[in-house]
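Participant: Predicted model and sequence follow; I will ask about them next.
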Amino acid sequence: MSNVIQSYLNKHGPSLSSEIAEYLVNEHKLTPQTARQRISRASQNIMRLELSFPRRAKFLFLKQQAGMGIYWSRLESALLATNSAYGFAITSLNERGGVMPKKHFEIACGSPIKQKKHLSADTVLSNLKSANLVKEIHVEGIGTCIYIGLHTNHIETLIPVMKARLFVEELLLRGIKSWMRKLGFISYNQVAIRDIDKNPTVSTTAWDLAGPSYLSPLVSFSPNASKPNPGFVICDILLTREVSEIGIRPFLQKLNALKSLKNVGKQLCFFFANSYSEAAFNKLKSLGISPATTNTIFDNDTATGIKELMDILSEVAIQTLDPKKIDTIFNSLGKIEGAASRLRGALFEYVIAEAMRFKFFNAIELNRLCQTKEGVKEADIICSNQQEIRFIEAKGYGFNRPVTASEVKYWLAEQVPIFRAYALSHTDWKDKKMIFEFWTSSLFSDEAIEKLNKAQHNTKKYQIVYRDSENVSDEINSSGNKALIKTFNDHFTNHPLNVKS
């Protein structure tokens, strides 16, 4: 009978024990009890996933199927078919490219933070990690992230896309927050958006944006109360190419958990995306949820700028980047409250890359993960030619935000040694002159300059260089690229919020 079960798994792929039992009853005329016994005594070639399913079912698979694409697709289907919290969690990761910040899991996974008769988000994550389905990784600038085990051998390739998505979603959440405040949808001083340290919550659930609302359809009145009880505006955001009907299921599951609670105010619900499948759009509409898109909240120019920004930030090794495109992004997205300073930080390295490309470097890489025995660090820009290799740290700050001594100390003590070790292990770089540079569109504090000068004096095996706004401007002007010079002057040097005191 083990051969029959093995043949079933070979033909249909990994399956629930309940599905196999039904097959044995229908095709081999076994009683349900006998079928269950045969499955429990199956040979060692048949593996069992240590994760709970309804009615004590187990997920069975062959050794050679473990970790394969069919394993993951069949597992997700089995979990979703049984309305498992684990299925919603895996779906939420899949919809976000397979990786997300750990802190965002309680927003995205579909489970409440803590609620009776529900698995908590922490429990779901812990069990998925114990079953080796989800793993953790530290991402520079983000912190601890979680990812689906399927991607273990290529997780580094998924990180740039995640970072791009997170950056653009944060910009939009700021814009949505401002929009809702101005229209009076939400209490002005109590609305909150997610960040790495803390997520907005309504009762037992976490959201990308949430806050109390005193719109008349949402408020309620308690007997003898002098003030109305507010309702809530809640929304999640997912900026992928298209959100599918499966992609909204964790959101709906979380909303169902919230709506099952008593004494929680009414909710006005939004889901924000670039676009939806027809099924997803209609499903949200039928449930009274607003399926908002970037085009409906912002104008077409802004929506186009969002797409172009995502494309740029997702690309690690750019061949070339028209400075006019950077200019367009600043002009289209700069109208979002607080976006200009964030864009300056994100796009400064692209400006530097173009300046270096126009001067004398052919090979330019951005945001490369440099992995050594001592650790992993991300290099903002790497430039190389036949004689030298340069690692450039880029800080696109305004003049009101100088580079501090602690930032310089971290660069010198933590990053530069990793970059140098990485270069020394690289066949094409190890014999080249090594230069490590720190560029900023702002200034360096006096303490930071002192540390940099000391490092320059004491370093013999490689070169330390630092450039403030004036030096950077000189470098960009010397490139002779008129479009690049204009972009830097308009959005970094002469921007009205970037004036020297």
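Facilitator: That came through fine.
Participant: okay, CA-based contacts and neighbour counts for the rest of this
Facilitator: OK.
Participant: doesn't residue 6 make contact with residue 38?
Facilitator: No - taking contacts as Cα atoms under 8 Å, residue 38 lies outside contact range of residue 6: 11.9 Å.
Participant: try this one next to it:
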Amino acid sequence: MANCESFFDKPIFELIKAWLRNLGIVAFNQIKTKYDGENNPVVGSFEWDITAPSYVSPLAEYSSDGLIPGFVVCDFALGFNRNEITTDAADTFIRKVQMTKSSRTNQRIMFVLFARRFEKNAFNKLRSEGVLAITIANAFGNKVDESLARLSKVIQGTLSIERHPDELLQMVKDLESISGENGNLRGYIFELFVSSQICNFYGYGNVRINKEYKINGKHAEADVVLETNDDIYIVECKNVKTLPSMEVSLWMKTRVPIINSYYKSNNPDNKNIHHRLWVTGNIYPKDINRLDEFKCNNKKIDVDYLFGQSLDDFFYQKKQVFNLYRKVISPDYKKGQIPDFDL
């Protein structure tokens, strides 16, 4: 089972982004997170997990130059081994807050720290410094907090997808009650499913989720990577009704070339490289033609794609995997009609 703490972070980012938007205190489309690009968002001299400008009072203020936005900056300590903020951890965050305040004296900033729990003294220290110290249970309710605990167990391999698919589905419903279906939660669940089942098709090996590749100043991320003795499979996972054309372009023109370039100088055992695009729903006919042309023009590399029924047929080779796939990836979400317009 793949184990990746950064994968656990991403659904939490979706929740916190939804929380900030629902409060109405930040610019809706200007939220930046540490997963949006190569560089973490910065306010003052420090990097933060999430930042967003605010144009509402009392954070924003007018000057002779016009409206000066304030900022909301968030960090969180919600990983596998960071269940509680101690006094020492609170002191470290407070120093970060104080130094940021001193460097941005002309700008109002709201500081937010998310955690599963806070030691009482740590909580009091943070509040006295003006930090908004919030637990997941307080912000989103106990059901969401419990769902994140289950997600942590799934990713660490202590809660089996195969044995507990209903718990996984309930977790998705609980988290979507906050972030909505427009978030990426179902995409993460599909990645988790693929990471747990890919060895059934390509053999056993080391599985990674959200593996990052950096080469010559360029950056790409692979959803699921399986490395066996002789082969490396890089799978792009898309749990959508219809895949936007832009995503097809990104895969063909950015991700595949960057990852190939990386392995040209980082593949000492000369393993075979295989690129796969798996889409639970549909692909536009024009994009199918583009993908076929891409395969035809790149015969030196192994690229292939599966979508909709062809992906169903692939999983059907292993009946147990197929049954789990149909249960975890709900048919009413997976199956969508191709619209008569382009995205």
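Facilitator: On my side now, so go ahead. Please read all numbers here as calculations on a predicted model, not as lab measurements.
Participant: Post the TM-score for the overlay when you can.
Facilitator: Once the chains are laid over each other, their TM-score by TM-score structural alignment, normalised by the length of the second structure reads 0.69; 316 aligned residues with a Cα RMSD of 4.7 Å.
Participant: Residue 38 and residue 6 of the first structure: which has the busier surroundings?
Facilitator: residue 6 (20 against 16; other Cα atoms under 10 Å).
Participant: quick one: the strands in the stretch 151-300 of the second structure?
Facilitator: For the stretch 151-300 of the second structure, the strands defined by DSSP state E, counting those that start in this stretch occupy 206-215, 218-227, 231-238, 242-243, 272-279, 282-283.
Participant: Now mean neighbour count too, for the ones you listed, in JSON lines please.
Facilitator: JSON lines is the format used below for those (neighbours: other Cα atoms under 10 Å):
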{"stretch": "strand 206-215", "mean neighbour count": "17"}
{"stretch": "strand 218-227", "mean neighbour count": "20"}
{"stretch": "strand 231-238", "mean neighbour count": "22"}
{"stretch": "strand 242-243", "mean neighbour count": "21"}
{"stretch": "strand 272-279", "mean neighbour count": "19"}
{"stretch": "strand 282-283", "mean neighbour count": "22"}
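Participant: Nearest to residue 298 of the second structure, out of the ones you listed?
Facilitator: With Cα to Cα, the closest approach to residue 298 of the second structure among those belongs to strand 272-279: 11.4 Å.
Participant: That closest one to strand 231-238, inter-axis angle?
Facilitator: Here strand 272-279 of the second structure points in a direction 20 degrees away from that of strand 231-238 (axes from the mean of the first three to the mean of the last three Cα atoms, to 10 degrees).
Participant: doesn't residue 150 make contact with residue 144 of the second structure?
Facilitator: No - using Cα under 8 Å, residue 144 of the second structure is not in contact with residue 150; the gap is 9.7 Å.
Participant: what touches both of these two?
Facilitator: residue 171 (Cα atoms under 8 Å, 6 or more residues apart in numbering).
Participant: which one of the two has more residues nearby?
Facilitator: residue 144 (23 against 17).
Participant: if we can go back for a sec, just send the strands of the stretch 151-300 of the second structure back as TSV, with distance to residue 75 of the second structure too.
Facilitator: Below are these laid out as TSV (distance: least, Cα to Cα, whole Å):
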stretch	distance to residue 75 of the second structure
strand 206-215	21
strand 218-227	23
strand 231-238	28
strand 242-243	32
strand 272-279	33
strand 282-283	37
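Participant: any idea where the helices of the second structure begin and end?
Facilitator: Per DSSP state H, the second structure carries helices over the ranges 5-23, 87-103, 120-128, 136-140, 142-156, 165-179, 185-197, 199-202, 245-250, 256-265, 285-297, 308-316, 319-328, 331-334.
Participant: Burial-wise, tell me which of those helices comes out on top.
Facilitator: helix 185-197 (a mean of 21; mean count of other Cα atoms under 10 Å).
Participant: Kindly reformat the helices of the second structure as TSV containing distance to residue 58 of the second structure.
Facilitator: What follows is the helices of the second structure, written out as TSV (distance: least, Cα to Cα, whole Å):
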stretch	distance to residue 58 of the second structure
helix 5-23	14
helix 87-103	16
helix 120-128	18
helix 136-140	21
helix 142-156	30
helix 165-179	26
helix 185-197	33
helix 199-202	54
helix 245-250	39
helix 256-265	45
helix 285-297	48
helix 308-316	50
helix 319-328	45
helix 331-334	42
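Participant: Among those helices, which comes closest to residue 276 of the second structure?
Facilitator: Per Cα to Cα, nearest to residue 276 of the second structure of the helices of the second structure: helix 256-265, 9.5 Å.
Participant: helices or strands up against the closest one?
Facilitator: strand 206-215, strand 218-227 (3 or more Cα pairs under 8 Å, 6 or more residues apart in numbering; DSSP states H and E).
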